[in-house]
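Asks: turn this into a model:
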Amino acid sequence: MRGHEGDDGTGLRLGARELGAEPGERATLVQFSSAFCQPCRATRRILAEVAGMVEGVAHIEIDAEERLELVRALGIEKTPTVLVLDAAGRIVRRGVGMPRTADVIAALGEAV
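Replies: Below you'll find the predicted structure:
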């Protein structure tokens, strides 16, 4: 996944309250999208497929326009942006743009 690696320095832990959905037991793929973002649709398919392959991993899509406070807190500047969270809700990987399936699987390896 392109973008930053490791803890992004925000110090935030993202849980159900912040995400608006239950995170995965082992890891969570968080996708920030916008309505007219074509790469967001392909990213949704990739992340849903990977989450379906790995037990305990959830995919949560967040509409960036509806969650501006979270977007600002996390420094999200473009869609799609994907955050890979570990079981504790810490950001272990961040990527901007449509990811490759292999890169998502590799990033999950760091989270679980």
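
Asks: every contact and neighbour count from this point should use C-alpha atoms.
Replies: Noted.

Asks: for A21, see how far away the nearest residue to G6 once chain neighbours are set aside is.
Replies: Excluding the flanking residues, the one nearest G6 by C-alpha to C-alpha, 6 or more residues apart in numbering is V92, at 4.6 Å. Between V92 and A21 the distance is 19 Å, computed by C-alpha to C-alpha, to the nearest Å.

Asks: between these two, which one's more packed in?
Replies: V92 (20 against 14; other C-alpha atoms under 10 Å).

Asks: on the three-state scheme, the more buried one is what?
Replies: strand (DSSP: H, G, I helix; E, B strand; the rest coil).

Asks: what's near enough to touch it?
Replies: For V92, the contact set (C-alpha atoms under 8 Å, 6 or more residues apart in numbering) comprises 5-8, 83-86, 107, 110-111.

Asks: who wins for neighbours among those?
Replies: Most neighbours among the contacts of V92, by other C-alpha under 10 Å: L85, with 30 neighbours.

Asks: wasn't that one part of a strand?
Replies: Yes. Applying three-state DSSP, one finds L85 inside a strand.

Asks: please provide the structure for the following sequence as well, for comparison with the first:
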Amino acid sequence: MLADRDSGAAAHHGGRVRLGAAELGAGPGERASLVQFSSAFCQPCRATRRILAEVAEMVPGVAHIEIDAEERLDLVRALGIEKTPTVLVLDAAGLIVRRAAGMPRKADVIAALGAAVA
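Replies: Here you go, the predicted structure:
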């Protein structure tokens, strides 16, 4: 399940974390972004990549951005990411609105996106 939670890092806005293109290494989606932290030998990361790509394809204006956790240890530490995959759902402003560790269910990702684009 994707929980309401953000911690640590990047730019803070009213106690919430905001991630932009500089932190993400890619342009965020117009309406929302699905940010996945992965590692090379993580089996659930592959399935998560497929789920997030499918959801991003279904919803206009949503980007799926995958970040290699080993290459971005600074961001991993700043955000308090402890395992891969970890998925962050960002709204159009780049604010983290949902967060989940482990492989999410497609229905949960869709529901979390609903909160992000509302």
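
Asks: hang on, the earlier thing: which one of the contacts of V92 of the first structure is nearest to V50 of the first structure?
Replies: Ranked by distance to V50 of the first structure (C-alpha to C-alpha), these are led by A107 at 11.1 Å.

Asks: in the second structure, what stretch matches the helix or strand where that closest one lies?
Replies: Using DSSP states H and E, A107 of the first structure sits within helix 101-111. Counting by TM-score structural alignment, helix 101-111 of the first structure pairs with residues 106-116 of the second structure.

Asks: so which residues of the second structure form helices?
Replies: 21-24, 43-58, 73-79, 106-117 (DSSP state H).

Asks: so what's the residue nearest the centre of the first structure up against?
Replies: The centroid of the first structure falls nearest to V30 when counting by C-alpha atoms, centre = their mean (2.4 Å). Under the criterion of C-alpha under 8 Å, 6+ apart, the neighbours of V30 of the first structure are 59-62, 82-85.

Asks: K83 of the second structure too?
Replies: 101-102.

Asks: residue in the first structure paired with it?
Replies: Looks like K83 of the second structure aligns to K78 there (TM-score structural alignment).

Asks: separation between T10 of the first structure and R90 of the first structure?
Replies: 10 Å.

Asks: who's more crowded, those two?
Replies: R90 (22 against 11).

Asks: burial measure for the closest residue to that one other than its chain neighbours, as a count.
Replies: Spatial nearest neighbour of R90 of the first structure, chain neighbours left out: R13 (4.9 Å); criterion: C-alpha to C-alpha, 6+ apart. Neighbourhood size, R13 of the first structure [other C-alpha under 10 Å]: 13.

Asks: and the gap between L79 of the second structure and E30 of the second structure?
Replies: According to C-alpha to C-alpha, L79 of the second structure and E30 of the second structure sit 22 Å apart.

Asks: same deal with T84 of the second structure?
Replies: 26 Å.

Asks: the two: which is more packed in?
Replies: T84 (23 against 15).

Asks: what's the mean deviation for the helix holding A107 of the first structure versus the second structure?
Replies: Compared with the second structure after fitting, helix 101-111 of the first structure deviates on average by 0.3 Å (mean C-alpha distance after the TM-score superposition for the first structure).

Asks: and that helix with helix 38-53, angle?
Replies: 60 degrees (axes from the mean of the first three to the mean of the last three C-alpha atoms, to 10 degrees).

Asks: what comes up buried for helix 101-111 of the first structure?
Replies: By 16 or more other C-alpha atoms under 10 Å, the buried positions in helix 101-111 of the first structure come out as 101, 104-105, 107-108, 111.
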